[in-house]
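Peer 1: Sequence first, predicted coordinates after that:
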Amino acid sequence: MTRSTRRDRRGGRPRRTARIAVPALLLAGALLFPRLLPDRPGNLGSLVETVLPWFGVAIAALLLGAAARGTKVAVAAALVPLAAWCHLFVPALTAPPRAGPSAFEALSFNVGGTRTTPEAVAREVIATGADLVALEKMPVSAVPAYEKALAAAYPHHATRNTLGLWSRHPLREVEAMDLGGPWPHAIRAVVAAPGGDAAVYAVRLPSVRVRATEGFTVGPRDAAAAALADRVARDPAPRVVLLGDLNGSLADRGLAPLARHLEAAQDQAGRGFGFTWPAALPVVRIDHVLLRGLEATTTRVLPDLGSDHRPVLTGLRPTA
């Protein structure tokens, strides 16, 4: 072996290690401090926050690459983002189920898509035994059919445009909320729930897309979320439950205003990531149950019922 070949090999090992170490440290930083990522261009920060759990795939690839490189430094570097991922997500994956009785159960279901009919949705909704139901993205022309199909099980209901609330308990103070955009994105009502009145919000925030020219199109959603958060913060009701399609992960900075005022049922009583969309193979949780003055005793994502979203069923009780 010539002297120059030995030099080339000695110089190649640091370069091979750097190819693992640099992306590994960047991944770890993005996992632990995503809010430091700029939101320009293209709302990159929001997009990264939405897919944080899926960083595990990149980490697995790094570990395989480090093992192939055969250097201890590369393997150690790849373990740093793995440790960060485990710190963030293993507690949710291993959380024990919460025990205790529920005062009532609430269901949120975006019924959009081409495979649902009002009659089929009604059968599935009634079978869950939910006491309070929020349906989102109903075709306006189908609302009368939904009302008819659910009337026997839910004597109290309110609908506005594509949103609806159905309840076994009386509803009052029904209000359609204008959060910007061409249609109401929320309904607020007061439900005479077991354990005391609660303000309930049925919500569908504006949709988001990933486009080559614009990036992650979260502007209308973020503006609607901020308006909704302001209303929730001013709501005098001691108990609040928000049910709906927020078109984003709660880790997304655009939904931070809501997360400051309400607690996620998934964090209280859920296990795993609770992904809800797309229904056939969910990769992100965009359908949520958020609470104030109530606590979740159970919460689970139901199977694919024909929409492009999966429903979320949550058991609730007052905190005091």
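Peer 2: Cool, got the structure. Nothing here was measured: the structure is a model prediction, and the numbers come from that model.
Peer 1: from here on, contacts and neighbour counts on C-alpha atoms
Peer 2: Fine.
Peer 1: need the contact list for the residue lying closest to residue 171 once chain neighbours are set aside.
Peer 2: Leaving out its chain neighbours, the residue that sits closest to residue 171 by CA to CA, 6 or more residues apart in numbering is residue 191, at 4.6 Å. Going by CA atoms under 8 Å, 6 or more residues apart in numbering, residue 191 touches 167, 169-172, 197-200.
Peer 1: Tell me the buried residues in stretch 135-143?
Peer 2: 135-138, 143 (16 or more other CA atoms under 10 Å).
Peer 1: now the strands for this structure?
Peer 2: Secondary structure of the chain by DSSP state E: the strands cover 104-110, 132-136, 156-160, 163-167, 171-177, 186-191, 198-204, 210-211, 215-216, 240-245, 263-264, 287-292, 294-301, 312-318.
Peer 1: Take this one as well and set it beside the first:
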Amino acid sequence: MWRRGIITAVCALLLTLLLVMHSSVPNRIGNLGSLLETFLPWAGLAIPVLLLIGLLRRSATALIAVLLPIVVWLNLFGGLVSDKSAGGGNLTVLTHNVNAQNPDPATTAKDVIAAGADVVALEELAENQVSTYETQLKSAYPYHSVKGTVGLWSKYPISGVRAVDIRLGWTRAMRAAVATPSGTIAVYVAHLPSVRVNFSLGFTANGRDRSADALGEAIAKEKLTGVILLGDLNGTMNDRSLASITSQMRSTQGVAGDGFGFSWPADFPMARIDQIMVKGIEPKSSWVLPATNSDHRPVAARVEVA
């Protein structure tokens, strides 16, 4: 019983080390650290496999060893499994990457309206589809602004609109002040560069990382106390490369969500790369909406503006 399952026990120990020391996996070679952190929760799928092998082998050594990654995984992600949403809040916000190749933007716009948000951010707006979104959303959102491929629609007046330079050469981020009934807040909308997994280059995220740093710098200079970031960041809150943003803002999903809140890809979500983050504002609840005609799912949150 004790001698059997040594290999399984070693695998369990290696999995434990990977979970505990994920931040030590270097990014120098193909951004492997960021790639691991993007899908880190899925490492837990190895646990039931190891547990089953230990049971089949009737190995006490393996079963005891498997307890280690279970404890570590629960410590890292157990809090996400429970429902942390609370009642209250005085502002509902929504962000959605609508996909530049969306075959039916009009229906997607109607889905957005049906969500009932007060403030809506849309990313990946194709130039030939902007007018469709403007027409469809006009009745529900009298105030709006589009900068490059991102846009903001609001039930409340907006001002101070400007593009935010995220070191791309074209506009994929913007900032606006929204005059909510509870006070004026700064709302940032951003679509950071896409990342790819390439067998020769690894995790090609350098462009995303530079833009994340630039966005973090812009938010750090914001003079308004209450700040909301809405957008497709092409990265998860575990990814160290988004530290310039995550170090100063809170994810609504992390503190007021229900479940992991994966948003991409829409057909079978595997990662939370669409984010709603706040600073100086209290998150109350966060959720993922049903799929639209996009390859991303919309995400929404209810927050308290003081």
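Peer 2: Received, thanks. Here the structure is a predicted model, which is why all the values come from computation and not from measurement.
Peer 1: Can you pull the TM-score for these?
Peer 2: Put the two chains on top of each other and the TM-score (TM-score structural alignment, normalised by the length of structure 2) is 0.96; 306 aligned residues with a CA RMSD of 1.6 Å.
Peer 1: one step back: just the contacts of residue 191 of structure 1 now: which is nearest residue 64 of structure 1?
Peer 2: residue 200 (48.2 Å; CA to CA).
Peer 1: Tell me the counterpart of the residue nearest to residue 171 of structure 1 in structure 2.
Peer 2: Using TM-score structural alignment, the partner of residue 191 of structure 1 in structure 2 is residue 178.
Peer 1: Residue 245 of structure 2 touches residue 211, doesn't it?
Peer 2: No. The criterion here is CA atoms under 8 Å, and residue 245 of structure 2 misses it with residue 211 at 10.6 Å.
Peer 1: rewinding a little: which of the buried residues of stretch 135-143 of structure 1 sits closest to residue 34 of structure 1?
Peer 2: The closest of these, once distances to residue 34 of structure 1 are taken by CA to CA, is residue 136, at 30.4 Å.
Peer 1: any idea how far that closest one lies from residue 234 of structure 1?
Peer 2: 24 Å (CA to CA, to the nearest Å).
Peer 1: again, but for residue 124 of structure 1
Peer 2: From residue 124 of structure 1 across to residue 234 of structure 1, the span is 35 Å (CA to CA).
Peer 1: Please name the nearest non-neighbouring residue to the equivalent of residue 311 of structure 1 over in structure 2.
Peer 2: Aligning on TM-score structural alignment places residue 311 of structure 1 opposite residue 298 in structure 2. Leaving aside its sequence neighbours, residue 298 of structure 2 sits nearest to residue 96 (CA to CA, 6+ apart; 4.5 Å).
Peer 1: Tell me, how many residues neighbour the one you found?
Peer 2: When neighbours are defined as other CA atoms under 10 Å, residue 96 of structure 2 has 27 of them.
Peer 1: residues contacting it?
Peer 2: Residue 96 of structure 2 makes contact with 120-123, 231-232, 274, 296-299, according to CA under 8 Å, 6+ apart.
Peer 1: now those as JSON lines including distance to residue 64 of structure 2?
Peer 2: Listed next are the contacts of residue 96 of structure 2 as JSON lines, based on distance: CA to CA, whole Å:
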{"residue": "120", "distance to residue 64 of structure 2": "49"}
{"residue": "121", "distance to residue 64 of structure 2": "48"}
{"residue": "122", "distance to residue 64 of structure 2": "48"}
{"residue": "123", "distance to residue 64 of structure 2": "47"}
{"residue": "231", "distance to residue 64 of structure 2": "43"}
{"residue": "232", "distance to residue 64 of structure 2": "41"}
{"residue": "274", "distance to residue 64 of structure 2": "38"}
{"residue": "296", "distance to residue 64 of structure 2": "40"}
{"residue": "297", "distance to residue 64 of structure 2": "40"}
{"residue": "298", "distance to residue 64 of structure 2": "41"}
{"residue": "299", "distance to residue 64 of structure 2": "39"}
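Peer 1: Just give me the closest of those to residue 282 of structure 2.
Peer 2: After measuring the contacts of residue 96 of structure 2 against residue 282 of structure 2 - CA to CA - the closest member comes out as residue 299, at 17.0 Å.
Peer 1: Tell me which residues touch that closest one, please.
Peer 2: For residue 299 of structure 2, counting by CA under 8 Å, 6+ apart, the contacting residues are 94-96, 263, 274-276, 286-289.
Peer 1: now the helices for structure 2?
Peer 2: 6-20, 32-38, 46-57, 60-81, 105-114, 130-137, 206-220, 243-246, 252-256 (DSSP state H).
Peer 1: ok, back up a step: would you turn the contacts of residue 299 of structure 2 into CSV with distance to residue 57 of structure 2?
Peer 2: Output for the contacts of residue 299 of structure 2, formatted as CSV (distance: CA to CA, whole Å):
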residue, distance to residue 57 of structure 2
94, 49
95, 49
96, 48
263, 38
274, 42
275, 43
276, 46
286, 43
287, 41
288, 41
289, 43
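Peer 1: what range in structure 1 matches stretch 263-281 of structure 2?
Peer 2: Under TM-score structural alignment, the match for stretch 263-281 of structure 2 is residues 276-294.
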